[in-house]
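Chemist: no letters, just coordinates:
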């Protein structure tokens, strides 16, 4: 790993596959909008289904819907305590807006 003779050209850059419906950064904002309208804690899967329905996406394969839900789950986990919070310890996690977001 620290060998100065190691050829770094063989290490490929990890490329992300863009979502075909949402630009980068919009899923978190849409998830917050869904949580504001819901008024109750929701799982990432429920939030993803609501976002796809609101966006008018009806032809999503199960894999594409799961990818949207996973993107939401990771985004909410990154923002845990900063606008959203987990409710309970059970899995799948249920999410709600934190007190400062409700005002």
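Modeler: The structure has been received and is ready for your questions. This structure is a prediction, so every number in the text was calculated from the model and none was measured.
Chemist: switch to C-alpha atoms for all contacts and neighbour counts from now on
Modeler: Will do.
Chemist: quick one: residues contacting the residue minimising distance to the centre of the chain.
Modeler: The centroid of the chain falls nearest to residue 72 when counting by CA atoms, centre = their mean (1.4 Å). By CA atoms under 8 Å, 6 or more residues apart in numbering, the contact list for residue 72 reads 27, 28, 31, 44, 47, 48.
Chemist: A helix includes it, no?
Modeler: Yes. Assessed with DSSP: H, G, I helix; E, B strand; the rest coil, residue 72 lies in a helix.
Chemist: which residues does stretch 10-21 contact?
Modeler: Contacts for stretch 10-21 (CA under 8 Å, 6+ apart): 24, 68.
Chemist: let's bring in a second model and compare:
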């Protein structure tokens, strides 16, 4: 008798899960249709601006989220590191310190390169606003203004 109750509960739960997943699929199909229509409108405006423009040259942009930092938080962490640093630091040193703060002792080469790129872009975007490159050395050493 006990196994029969568990089976009924499992069946009921699985049926509800199946129905929810089906609903999500329908929502995503509708969203895909809306996005496709939006893209066609953008393409039409591009053609109005320049009839000879090739839309095929536009690459699809895929964002891969950073597994260590949420969007918009890298530069804040960089500023904290630079404020605590006794002397200016290179982008590589900052990146290594960020991994240490996250508890990653040996990041993969790809992870290091990806985070390095984010740190470097953040520093360049905020150059002379809140950070500055110190001296004419290469690689540049950064400090807070």
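Modeler: Nice, thanks for sending it over. Predicted model only: the values in this text are computed from it and were never measured.
Chemist: the residue nearest to the centre of the first structure matches what in the second structure?
Modeler: Using TM-score structural alignment, the equivalent of residue 72 of the first structure in the second structure is residue 119.
Chemist: nearest to residue 79 of the first structure among the contacts of residue 72 of the first structure?
Modeler: Residue 79 of the first structure lies nearest to residue 28 out of these, by CA to CA, at 9.1 Å.
Chemist: the closest one matches what in the second structure?
Modeler: For residue 28 of the first structure, the aligned residue in the second structure is residue 75 (criterion: TM-score structural alignment).
Chemist: how about the helix or strand its match falls within: buried residues?
Modeler: Element membership for residue 75 of the second structure, per DSSP states H and E: helix 74-84. For helix 74-84 of the second structure, the neighbour count (16 or more other CA atoms under 10 Å) marks 74, 75, 77, 78, 79, 81, 82 as buried.
Chemist: and that helix, what other elements does it pack with?
Modeler: If you count contacts as 3 or more CA pairs under 8 Å, 6 or more residues apart in numbering; DSSP states H and E, helix 74-84 of the second structure packs onto helix 91-101, helix 109-125, strand 141-144.
Chemist: out of these, flag the one nearest residue 33 of the second structure.
Modeler: Comparing those by CA to CA, helix 109-125 comes nearest, at 32.8 Å.
Chemist: now the angle between helix 91-101 and the closest one, please.
Modeler: Comparing the axes of helix 109-125 of the second structure and helix 91-101 via axes from the mean of the first three to the mean of the last three CA atoms, to 10 degrees yields an angle of 120 degrees.
Chemist: mean deviation, helix 109-125 of the second structure versus the first structure?
Modeler: In this overlay with the first structure, the average offset of helix 109-125 of the second structure from its partner residues is 1.0 Å by mean CA distance after the TM-score superposition for the first structure.
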